[in-house]
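Enquirer: Provided below for reference: sequence and predicted model.
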Amino acid sequence: MASHRSPRRTPQPGQGWPARITVLSAAAAGAAGALVPAAPAGAKPDDQPSAAGLNSRIDRLYEEAEVATEKYNGVAERAGKLREQVANAQDGVARGQARVNRLRDSLGSLAGAQYRSGGLDPAVALMLTEDPDSYLDKAATLDRIGSRQTARLRQLQSAQRHLAQQRSEAAAKLEQLDGLQKSLKQQKKDVQQKLAAARRLLGRLTAEQRANRDGHRSKSAAGVDLGGSKPSSERAAAAVAAVKSALGRPYAWGAAGPGSFDCSGLTQWAYKQAGTSIPRTSQAQRSAGRQVPLSQARPGDLVVYRDDASHVGMYVGGGQVVHAPHPGAPVRYDPVGMMPVSSVTRP
């Protein structure tokens, strides 16, 4: 019996990637195997890495994946804006071509009228050439056409020049967009490899070790004298309410809600619900307002982690942040000191 296979569809860049991360990352696991050396044949249990060692390697891979994710988010944001610019440029080209066509039709009507009234003046014929500039450069011939014809010809000349410029700009933007899409593809591959390697290491932990895996990452926030429990503004209060409403929703790299989030996608979404626009990446969010000391943090402030600003959460009071940690961990509370704090920003 002949078998029939369903045709495979190639996903378009930027569409539906977060939802397919599990399948795609599993497919990339083989390529990522080089990142996680297999245990030597015949190795004894005592030779295997400890749970703490495995957790440390998993955390490092998640951190590297988060760095790659924020790079991906930045490129995706630029690509999205450029797509809009390309669409506008193409619309401009279409409108410019339509105007050129209308002007040519108008000049053709003038030529027809002149022909019917006694023959086509060579000067009018020149107006219908593909290059009216060459005709206008010959100023000595302008006295052979009327002022109305001269005005129409100058309009056509200007329209053609503008159309050529629009086409050049549209072509340049398309070329730039192609480069960004190639960069997105590479960033996507990097994230998939890191996450696949982390998943392989997770598979070497026992069920109990996996359930308790995140315990070793949290550090106590005791002794940190934070600024207070009241948000700094009404919009900060609204952002806190929004981020709390996302508790329990899954992490998905490149996602900015409402069903799933990565770290910067969560904070951007929460402030969007409060009517405030902040940048997409954690690095850009660090500069999205006034920086304050950690000791003065108020609910709604953005807590940016690590020197490279590759992770961000929202301070919600009580020494806690709400954040999207990593794949497999939903949006949740954690102590503000769970990892090194780079800065605190008040949008």
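Expert: Perfect, I can see it now.

Enquirer: okay, CA-based contacts and neighbour counts for the rest of this
Expert: Noted.

Enquirer: which helices and strands does the helix or strand hosting Ile58 pack with?
Expert: Taking DSSP states H and E as the criterion, Ile58 maps to helix 51-116. Applying 3 or more Cα pairs under 8 Å, 6 or more residues apart in numbering; DSSP states H and E, we find helix 51-116 packed against helix 122-127, helix 147-202.

Enquirer: one more pass at 6 Å, please.
Expert: In this structure, helix 51-116 packs against helix 147-202, with contacts taken as 3 or more Cα pairs under 6 Å, 6 or more residues apart in numbering; DSSP states H and E.

Enquirer: what's around Ser158, how many residues?
Expert: 14 (other Cα atoms under 10 Å).

Enquirer: same question, Leu136
Expert: Applying other Cα under 10 Å, we find 17 residues neighbouring Leu136.

Enquirer: okay, now the residue nearest to it when sequence neighbours are not counted: neighbour count?
Expert: Spatial nearest neighbour of Leu136, excluding adjacent residues (Cα to Cα, 6 or more residues apart in numbering): Leu142 at 7.4 Å. As a burial measure, Leu142 scores 15 neighbours (other Cα under 10 Å).

Enquirer: Ala94 now?
Expert: Residues contacting Ala94 under the criterion other Cα under 10 Å number 14.

Enquirer: from Leu163, how far out is it?
Expert: Using Cα to Cα, to the nearest Å, Ala94 is found at 9 Å from Leu163.

Enquirer: included below, for side-by-side comparison, is a second structure:
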Amino acid sequence: MAAHRKPRQRTLTGQAGRTAATLALAGAATATAFDGPAHAEPQLTPAQVKAKVDALYEQAESATERYNGTKVKADKTRTALTRLRDEATRRTERLNSSRNALGSIASAQYRAGGLDPAVQLALSSSPEEYLEGASLAERAGSRQAARITAIRKELARIAELRVRADGRLTELKASQSELARHKSAVQEKIGSAQRLLDRLTAPQRAQYDRQQDGGAQGAASMARGAVRAPNARAAAAVAYAYGALGKPYVWGATGPGAFDCSGLSQAAWRSAGVALPRTTYTQINTGQRVSRGDLAPGDLVFFFSGISHVGIYVGGGQMIHAPRPGSAVRLAPIDQMPFAGASRPV
């Protein structure tokens, strides 16, 4: 029976125990090394970095245009809110003046032995409640009834203005929240793109920058000399775009020191006396749509399926545009990005 008993295992202590523990840890480390770090980022080639960065910048520009559109909406709402509040204030001041005028009559009527309903209204701490509970049309004379009617209408108008102002304030707060979301999205995409670019070596980054430039800057003077704009306004817009070359891209900027893509197109045509809307997806619907084969200097050229980028065509297959964060306004071929359409401001 004893021959079949399971051998008793001995616990290692002292130096032997420490040696066993060391070997066990070494084995675990070796196994982990073969498995690889759980969260290590894959090593990307420069081409893969470029593809990812391009995608991130496209997403950032799309978010920028949404930010621009929301900002226009917020600015209009803020202006409307200010206008409503100003009107409510003016009407309240006029109403107070009317009530004060009625109040000046009170002492004379009091000395004469009574207060008519109009004066009671003027002195009431709650005119709305007084008007609600009093049958003034029957209790007042025709002159006082007309005055009361005017005050009643003014109170109603002020109440309406306040309701509308409250609605505008709610809209403004919603737009401000939306602006914050779009701003966060832009910053997140730009930050991710920059972290990818930081992984490139100096020669790789230089190559990336050359690819973005496309060799177009060297052809700038030659292309400018070849420009034949169809009219004076288009010529003025193109001249403005050339004058902006080298100025930095800053998202949300409309010049004159910095631009985003739609900010540049808007500023260029504004210099020619034409008011364009703020965003790419509204600018493409302004003026006359033109085909790629009929492009003329000054036309706006749009890119990507979401109409998230715009440039100003200057002839010879070239455009001037504000490309992306970290870059500057530059000349570039229009086939550098997926063409989505074109429009000719009028």
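Expert: Noted; the coordinates are in hand. Bear in mind that the values here come from a model prediction, so they are computed numbers and not experimental data.

Enquirer: before we move on, back to that, residue in structure 2 matching the residue nearest to Leu136 of structure 1?
Expert: Correspondence of Leu142 of structure 1 to structure 2, assessed by TM-score structural alignment: Ala137.

Enquirer: also Ala170 of structure 1?
Expert: Match for Ala170 of structure 1 (TM-score structural alignment): Ala165.

Enquirer: for that match, list the residues it contacts.
Expert: By Cα atoms under 6 Å, 6 or more residues apart in numbering, Ala165 of structure 2 lies in contact with 81, 84.

Enquirer: again, only using 8 Å
Expert: Taking Cα atoms under 8 Å, 6 or more residues apart in numbering, we find Ala165 of structure 2 in contact with 81, 84-85.

Enquirer: do Ser262 of structure 2 as well
Expert: Each residue near Ser262 of structure 2 by Cα under 8 Å, 6+ apart is listed here: 65, 254, 278-280, 309-311.

Enquirer: of these, buried ones?
Expert: 65, 254, 278-280, 309-311 (16 or more other Cα atoms under 10 Å).

Enquirer: which among these gets closest to Ala74 of structure 2?
Expert: Nearest to Ala74 of structure 2 among these is Arg278, at 12.9 Å by Cα to Cα.

Enquirer: distance check, the equivalent of the closest one over in structure 1 against Gly74 of structure 1.
Expert: Using TM-score structural alignment, the partner of Arg278 of structure 2 in structure 1 is Arg280. Taking Cα to Cα as the measure, Arg280 of structure 1 falls 7 Å from Gly74 of structure 1.

Enquirer: and if you look at Ala211 of structure 1?
Expert: From Ala211 of structure 1 to Gly74 of structure 1 the distance is 33 Å (Cα to Cα).

Enquirer: out of those two, which sits in the busier spot?
Expert: A side-by-side neighbour count of Ala211 of structure 1 and Gly74, using other Cα under 10 Å, places Gly74 first with 20 against 10.

Enquirer: mind telling me what the more buried one corresponds to in structure 2?
Expert: Superposed on structure 2 with TM-score structural alignment, Gly74 of structure 1 falls opposite Gly69.

Enquirer: quick one: that match from Asp75 of structure 2, how far?
Expert: Separation of Gly69 of structure 2 from Asp75 of structure 2 (Cα to Cα): 10 Å.

Enquirer: for Arg205 of structure 2, same thing?
Expert: Separation of Arg205 of structure 2 from Asp75 of structure 2 (Cα to Cα): 39 Å.

Enquirer: now stretch 221-240 of structure 1, how far from the centre of its chain.
Expert: Taking Cα atoms, centre = their mean, to the nearest Å, one finds stretch 221-240 of structure 1 lying 29 Å from the centre of the chain it belongs to.

Enquirer: first-to-last residue distance for that stretch?
Expert: Using Cα to Cα, one end of stretch 221-240 of structure 1 lies 20 Å from the other.

Enquirer: give the buried residues for that stretch.
Expert: Across stretch 221-240 of structure 1, burial judged by 16+ other Cα under 10 Å covers 221, 226-228, 231-232, 235-240.

Enquirer: one more: stretch 164-172 of structure 2?
Expert: Neighbour-count burial for stretch 164-172 of structure 2 flags 164-165, 168-169, 171-172 (criterion: 16+ other Cα under 10 Å).

Enquirer: same question for stretch 105-124 of structure 1.
Expert: 106-108, 110-111, 123-124.

Enquirer: and if you look at stretch 263-280 of structure 2?
Expert: Counting neighbours by 16+ other Cα under 10 Å, stretch 263-280 of structure 2 gives 263-272, 274, 276-280 as buried.
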